[in-house]
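Undergrad: everything below, folded, please.
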Amino acid sequence: MPTTDRLTFAAETCTRCAGDKKFRQYAHVRAGRCFTCKGTGRKLSRTGRAAQKAFEALVAERTGIDCGAVTVGMVIESSSPLGAPWSVDRIDTVANDSGTVTRWAVHVRPTGEDRCTLPAGHTLLRHMPEAVEQAAREIAARYKGASYR
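TA: Modelled structure (predicted):
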C-alpha cells in the first residue's frame, strides 16, 4: 500500500515484548526480535489499526485500476511478492488476447527480476502521490487514531 510520511497512526507499547523489542531467550531465532511489533517496541492501537485500514481502503478506491484497463507507459505501485515493497513500476506491454500485463520495474527488485506478468482481474494501484496525500488528510480529519503533519 502506498504510504506518506506525513500520516501517523496511534501506537502503544507492544504487549508481547513490553517494549523491549526482543527476547534474549530466543536470540537464536532472528536475533530474538519480537514478531508482534517487528522489533520496534510499539504496535498500532485499536484506533490506529482502524484508521490504517480506512486509509488503505480509501487509497485503493481512489488509485486502484484493473489489469484490463492499464495502458503501456502507465506508472503503478506494487508490493511483495511481485516486487520490492512499494516499488514504482512502469507498464511495458499489455497482451489483451491473454489478459496479462507485463510491467518493467523502475527500481531494482531484490530478486534481480525486472519483469513480472500479472493475471487478468488483478487490481493495481496507480502512482498518484497527490491522491494519497489527500486521502491521508481526510483520514486524519475523520479518525482520532491518525494524525497528519
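Undergrad: drop to CA atoms for contacts and neighbour counts, all remaining ones
TA: Fine.
Undergrad: surely A131 is within a helix?
TA: Yes - read with DSSP: H, G, I helix; E, B strand; the rest coil, A131 is one of the residues of a helix.
Undergrad: now the second one, please; I'll put the structures next to each other:
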Amino acid sequence: MTRLMSRPVLVALALVLQLALLAVAVWPQLSARLTGTRYRLAVGPVDPIDPFRGAYVMLAYPGLPAASNLRPGRVYVPLAPDGTLWKGTGIVTRRPAAPPYLSCETRGEGPLSCGIDSLFLPEDAARRTQDELGADRAAAVVRVDAQGNAAVVAIEPR
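TA: Next up, the predicted model:
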C-alpha cells in the first residue's frame, strides 16, 4: 500500500520540479515585464519576416554598442537619455551601481545579446512594423528591471 501512495507523490514532485525549471528559464523576461521600467530605444531590422517562422522579426539597436575584443560572457550596458530615446553609453564588465543598464551576453565580437533581439507579432501588425523599421521610424519599447533584464513589449513610431 505504501508503494502505491508514493507513486502520486513522486509524480507531483516531478511536476513541481518541471514547473520550477520553467520558471527559472523565463524569469529574466518575466521579471522585466512585471517589474521593469519603460525605456524607448532606436531600433531597426536585421532580417525581414521569416516565412518559416511567421511574424518573427530580428531587431538591431543602433544606439547600443557592439563588442570588440571582449572575453565571452556577461557584460553590462549603462543607458543614458538621448532626446526622446535612450542609448547605451558603453560596455562594462562589472554590474553598474545603479540602473538603468542592460545585462547582456557577448561572444567577444559583434552584437550583444540582451534579451531584446527578436519580436513576435500578429501577421497584420508585422508588415506595418517591418515598414516602420525599414524606414528608420520606429522605437522599441523595452522594460528593464533592476538587474538589467530586458524585454521588448512594443514597437511604436518615433
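Undergrad: please state their TM-score.
TA: TM-score for the superposed chains, counting by TM-score structural alignment, normalised by the length of structure 1: 0.29, backed by 69 aligned residues with a C-alpha RMSD of 4.5 Å.
Undergrad: after the longest strand along structure 2, next one along is what?
TA: Using DSSP state E, we find that the single longest strand of structure 2 is strand 73-82. Using DSSP states H and E, the helix or strand that follows strand 73-82 of structure 2 in sequence is strand 85-88.
Undergrad: what packs against that next one?
TA: Packing partners of strand 85-88 of structure 2 (3 or more C-alpha pairs under 8 Å, 6 or more residues apart in numbering; DSSP states H and E): strand 37-42, strand 73-82.
Undergrad: may I see the buried residues of the host helix or strand of A141 of structure 1?
TA: For A141 of structure 1, the element it lies in under DSSP H and E is helix 129-142. The neighbour-count check on helix 129-142 of structure 1 (16 or more other C-alpha atoms under 10 Å) flags 132-133, 135-137, 139-140 as buried.
Undergrad: for the helix or strand following that helix, enumerate the helices and strands it packs against.
TA: Note on helix 129-142 of structure 1: by DSSP H and E, the next helix or strand toward the C-terminus is strand 146-148. Helices and strands touching strand 146-148 of structure 1, as assessed by 3+ C-alpha pairs under 8 Å, 6+ apart, comprise strand 7-9, helix 46-63, helix 129-142.
Undergrad: contacts for strand 146-148 of structure 1 next, please.
TA: Here strand 146-148 of structure 1 makes contact (C-alpha atoms under 8 Å, 6 or more residues apart in numbering) with 6-10, 47-48, 51-52, 136-137, 139-141.
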